[in-house]
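1. this is a predicted model, with the sequence first.
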Amino acid sequence: MERMEEYIIMEETAALVPQYDEYGRLGTIVYELYDTYKVDQSPKQIMQQSCRYYGSTYEGKVQAAKHILGIRQMAPVSVCEALRLYFFPTCSPDSDRCVWIAQSHIKTIQPHGKKKTKVVLKNNKQLIVDIQKGTMEGKMYKTAMLIFILQQRILNNYEK
C-alpha cells in the first residue's frame, strides 16, 4: 500500500478510515475505487484540505449543510458540488474513530452484529464501521437530501 503525506479527495475516493501508525500518530487509510493509500493526515484534515482545494472551507460546508438540513451535528459535507463529492461522518468528526464515506460509492449496507454495519463499496471492498445499520441509513438519507436540495437549487437558477 502506497504511503502519502497529503491527499485531496477526488471522484474515485470512497472512504477515509482513521488509523494510528506505529508511532501513535493518527493517519488515514484512503479507499479509492482502484487503489488504497496510507496518508499521514487524519480524515478530518483531509476533509478540511480538500474543501479548501475546491474553493471553500470545511467549517463553511458544515454550517451550510446544518442550515439546509435543519440539523445540529454530524452533518454531511459537500466537498465539491461540481464533482458531486458528498461525504458523511459515521460519528463526531472530532472523534479519532470517525470514518468518512462517499455516498456515491456505497453498493449496500448490512448489519454486522448488534452495533456495527458492513459497508460494501461499489468495488466490492468491505468496511466494518462502528454504527448501527439504522443510524447509517439515517446518515445516508441526510446526505441524499443535501444532494437533492443543492441540485434543485442549481437547476432552479438555470430555469429562470
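-> That came through fine.

2. can we go C-alpha only for contacts and neighbour counts from here?
-> OK.

3. secondary structure element holding the nearest residue to Tyr58 once chain neighbours are set aside?
-> Nearest residue to Tyr58, sequence neighbours excluded (Cα to Cα, 6 or more residues apart in numbering): Gln48, at 4.9 Å. Taking DSSP states H and E as the criterion, Gln48 maps to helix 43-53.

4. ok, back up a step: mind checking how far the residue nearest to Tyr58 is from Glu5?
-> From Gln48 across to Glu5, the span is 15 Å (Cα to Cα, to the nearest Å).

5. who's more crowded, those two?
-> Gln48 (18 against 9; other Cα atoms under 10 Å).

6. my guess is that one contacts Lys61, does it?
-> No: under the criterion of Cα atoms under 8 Å, Gln48 is not in contact with Lys61, lying 9.7 Å apart.

7. from Leu16, how far off is the nearest residue to Asp130 once chain neighbours are set aside?
-> Closest residue to Asp130 apart from its sequence neighbours, by Cα to Cα, 6+ apart: Lys116 at 4.7 Å. Between Lys116 and Leu16 the computed distance is 17 Å (Cα to Cα).

8. just the strands in the protein please.
-> 2-4, 13-20, 26-32, 36-39, 77-80, 85-89, 100-102, 106-112, 116-121, 126-129 (DSSP state E).

9. out of these, nearest to Tyr158?
-> strand 77-80 (18.9 Å; Cα to Cα).

10. what is the closest one packed up against?
-> helix 43-53, helix 58-69, strand 85-89 (3 or more Cα pairs under 8 Å, 6 or more residues apart in numbering; DSSP states H and E).

11. try it against this one:
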Amino acid sequence: MMDKMKKELNGLKQTEIEDYEINSRTMFVEPVVYGSKIYSRVVEVEDEFLLPFKPLDLIKKSCNYYGVDYESRKRGTRQLIGYFRKLSIIIEPTYHIYFFPTVSPLKPECIWIAFEHVECYRRVAAQKTMITFRNKKSHILQVPVSTIEVQMLRTSLLKTKLMQRIESNGRKFFNKANGPQLINASESSLEYDAYSKDPK
C-alpha cells in the first residue's frame, strides 16, 4: 500500500507547508511515503498539499491550534458516544470540523476523513471505496466500504450528541437569564391591570 502511495506522489503537487492546520476546507488526510519518512497528503476542496507530518501528528497539531489537546478530544468522544476504538475527533465544533480514522490512528496506513465533506460512497473492490465529496470530486481510498459506513454512523452520532448538549445548555442559560425578567414583567402586567380597573 505504501509503495502504491509512493508512486502516486509523482502526480502530486509537492508543496511543503509546515504552518498548516486542518480547516473547514480539508476533505481528507492520507499518509504517503516521501523519502524515508511518512508525510501527509492533505486534500482540500480546491487544492492539495504534501506536509512534513504524519497524519496523526497533523490531527494533534490542529486540535492544539483550536485550543484543546487530542487526548481531551478522545475522552470527549468516549464520553459522548461510548466507543473506545477508531475514535472520531471533534477538531473544531463551531465550523463542524469532525474527522474519523479508517483504522487505528497508530497504524501508519490510517487515513483521516472529514465527515462534513462526504456526500456518498460506494464499494469498488474488497478493500477499496470510492468517496464522492460535496465538491463533486471522487477519490478511491484503500479502505473497505464497511469501515466508511460504520465510521460515518459513529461520527453522525457524535455530532448529534454534542449538538444536543450545546442546545440543552443554551436553553438552561436562556431560562436562567430570562426567567426573573418574565416574572417581573408578569407582575408589572398584573399591577397595571389592577390600576386600570381601579375606579379611583
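-> The structure has been received and is ready for your questions. The model shown is predicted, which means the values in this text are computed figures rather than measured ones.

12. what is the aligned counterpart of Glu44 of the second structure in the first structure?
-> Using TM-score structural alignment as the criterion, the counterpart of Glu44 of the second structure in the first structure is Glu32.

13. from what I see, its match and Val17 are in contact.
-> No: using Cα under 8 Å, Glu32 of the first structure is not in contact with Val17, being 11.4 Å away.

14. overlap in contacts of those two?
-> Counting by Cα atoms under 8 Å, 6 or more residues apart in numbering, no residue touches both Glu32 of the first structure and Val17.

15. which residue is nearest the middle of the first structure?
-> Nearest to the geometric centre of the first structure sits Phe87, at 2.8 Å (Cα atoms, centre = their mean).

16. for that one, give me its contacts.
-> Phe87 of the first structure neighbours (Cα under 8 Å, 6+ apart): 76-79, 100-103, 143.

17. so Ile90 of the second structure versus Ile131 of the second structure, what's the distance?
-> With Cα to Cα as the criterion, Ile90 of the second structure and Ile131 of the second structure are 21 Å apart.

18. neighbours of Pro111 of the first structure, how many?
-> Neighbours around Pro111 of the first structure, by other Cα under 10 Å: 17.

19. which one in the second structure is aligned with it?
-> Match for Pro111 of the first structure (TM-score structural alignment): Arg123.

20. which residue packs closest to that match, ignoring adjacent ones?
-> Thr129 (4.7 Å).

21. Ala125 of the second structure now?
-> Pro144 (7.9 Å).

22. the one you found -> the first structure?
-> So, by TM-score structural alignment, Pro144 of the second structure is matched to Gln132.

23. my guess is its match contacts Val119, does it?
-> No: assessed by Cα under 8 Å, Gln132 of the first structure is found out of contact with Val119, at 11.2 Å.

24. more neighbours: which of those two?
-> Shown here are Gln132 of the first structure and Val119; by other Cα under 10 Å, Val119 has more neighbours (23 against 18).

25. quick revisit: so where is the helix holding Gln48 of the first structure in the second structure?
-> Helix 43-53 of the first structure maps onto residues 55-65 of the second structure, going by TM-score structural alignment.

26. so Thr147 of the second structure touches Thr102, yeah?
-> Yes: contact status for Thr147 of the second structure versus Thr102: in contact at 6.5 Å, counting by Cα under 8 Å.

27. more neighbours: which of these two?
-> Legend: neighbour count by other Cα under 10 Å for Thr147 of the second structure and Thr102, higher for Thr102 (24 against 14).

28. picking that back up, would you turn the contacts of Phe87 of the first structure into TSV with distance to Lys38 of the first structure?
-> What follows is these, written out as TSV (distance: Cα to Cα, whole Å):
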residue	distance to Lys38 of the first structure
Pro76	23
Val77	22
Ser78	23
Val79	20
Trp100	15
Ile101	16
Ala102	18
Gln103	21
Thr143	26
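
29. what's the longest helix in the second structure?
-> helix 145-197 (DSSP state H).

30. so which elements touch it?
-> The contact analysis (3+ Cα pairs under 8 Å, 6+ apart) places helix 145-197 of the second structure against helix 70-81, strand 97-101, strand 118-125.

31. before we move on, the earlier item: the residue nearest to the centre of the first structure pairs with which position in the second structure?
-> Checking TM-score structural alignment: Phe87 of the first structure goes with Phe99.
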